[in-house]
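> Just a sequence and a predicted model for now, questions to come.
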Amino acid sequence: MKGTVLQRPGRWLTWGATAVEVRATLPGDEFLADPDIVSTRAVTIDAPPEAVWPWLVQMGSGRGGAYTYDWIENLFGLDMHSADEILPQFQHLAGGDELPLGKNGPAMRVEVLDPGRTLVFRSVDGAWVWGFHLRPNRAGTRLISRNRIALALRAGPGRATYRLVMEPGSLIMERRMLLGIKQRAEGAS
């Protein structure tokens, strides 16, 4: 049902995030005001935000990858090859830039670019908003990832399948991505 956000407590949609982070309104939330699913996941990185930022801006298909399981990404034709170094040619991202998801996937448009703080993408069809938020803390940086998704399937078996397969699958991939960024940023600091 429209308007009911599936932000259940639990690890699938809130892995690593504090209750405050889960409840927080973050830049980019306004681009999809009435999502069906919201995930907020986070990790603490022992490095300052400026050491994490370059890893975020180079992400993408045919760019620095997604720091996940490349072989899974590439089963879906996403052309992901996760970099283990900062790639200077992909450090110049601007608002409005569109990054494709593979050769045939939808593009993700840069909607918010606040260097060292916030990077928000929105799919060109408007059904997905994905934000990355860097918050300095005593340990270094909190990297918060927020996904807001509108589903075409409002009810029935397709929605149940999505919840049972895609939500845990997204946790597996996003957890790997967050830990991959953490490992790379800490190693480069």
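Nice, thanks for sending it over.

> Please make it C-alpha for all contacts and neighbour counts, starting now.
Noted.

> Contact partners for Ser189?
Contact partners of Ser189, counting by C-alpha atoms under 8 Å, 6 or more residues apart in numbering, are Ala47, Ala51.

> next up, a second structure to put side by side with the first:
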Amino acid sequence: MNLIIKGLTGAALLAAVAYGPAARRWYLTFGATPEEVDAAMPGDELLAGAELVSTRAVTIDAPPAAVWPWLVQMGSNRGGAYTYDWIENLFGLEMHSAERILPQFQQLAVGDVLPLGADGPGMRVEICDRPRTLAFRSADGTWVWIFGLYPHRGGTRLVSRNRIAVPKASPGRRLVSRMVLEPGSLIMERKMLNGIRDRAESYLPEPELVPA
């Protein structure tokens, strides 16, 4: 019995550390500076009362114009999400991450609706300001996803912000949901941000040689 109690106590302490304030902030703000976390982004107003907000970022050694094409082609049966396709497709999302820019998916515009899998909710394009801001809102209005591209030392800071209205539930169920959602979303989004970075950096055109 003592071993069981010690085991449960240890598990509880581990969970408290893994979901303490410092850990939770890391989950929600990975890669972002304090200034980026606090800064307003175009599209914040689309879900002003969001209970869950994450702001994550990556530095890309490529200009915003070279990053933008990888963003606008994202989606189910489009360019994918540049993350773990096998996990996405366990949920029927039909994500197949592209390794090249797909011309047929470059003409994204406000009002376009991108499905998340065959039965998933549509994500409507609310802001499409090339090559600065791309913002989506789910059909049910509970999720807004914003991408901001900011020039930075000859390259780009790509900032991804999720604003989510958490469904009504008991406090315990909401806590468990967040303990799964927040670390899980970090795993997927970190892979996505790094995937966009690697593609944008490796796809840059070779500089033209200037005759001597």
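Sure thing, it's come through. Keep in mind it's a predicted model, so treat the numbers as computed, not measured.

> Can you pull the TM-score for these?
The TM-score (TM-score structural alignment, normalised by the length of the first structure) is 0.94; 184 aligned residues with a C-alpha RMSD of 1.5 Å.

> Map Phe121 of the first structure across to the second structure for me.
Alignment note (TM-score structural alignment): Phe121 of the first structure maps to Phe136 of the second structure.

> ok, now Ala33 of the first structure?
Per TM-score structural alignment, Ala33 of the first structure is aligned with Ala48.

> Tell me the secondary structure at the match of Phe121 of the first structure.
strand (DSSP: H, G, I helix; E, B strand; the rest coil).

> I figured it hits Val125, correct?
Yes. With contact defined as C-alpha atoms under 8 Å, Phe136 of the second structure reaches Val125; the gap is 4.6 Å.

> Among the two, which residue is more densely surrounded?
Relative neighbour count places Phe136 above the other of Phe136 of the second structure and Val125, with 26 against 22, counting by other C-alpha atoms under 10 Å.

> mind checking how far the more buried one is from Asp112 of the second structure?
10 Å (C-alpha to C-alpha, to the nearest Å).

> Overlap in contacts, the two.
In terms of C-alpha under 8 Å, 6+ apart, Phe136 of the second structure and Asp112 are both contacted by the residues Arg124, Val125.

> quick one, helices of the first structure?
Chain-ordered helices for the first structure, with DSSP state H as the definition, fall at 11-14, 19-23, 49-57, 70-75, 157-161, 167-188.

> how about those helices, which one is nearest Gly105 of the first structure?
helix 70-75 (12.0 Å; C-alpha to C-alpha).

> Where in the second structure does the closest one fall?
Counting by TM-score structural alignment, helix 70-75 of the first structure corresponds to 85-90 in the second structure.

> mean deviation of the matching stretch from the first structure?
Following superposition, stretch 85-90 of the second structure is found to deviate from the first structure by 0.1 Å on average (mean C-alpha distance after the TM-score superposition for the first structure).
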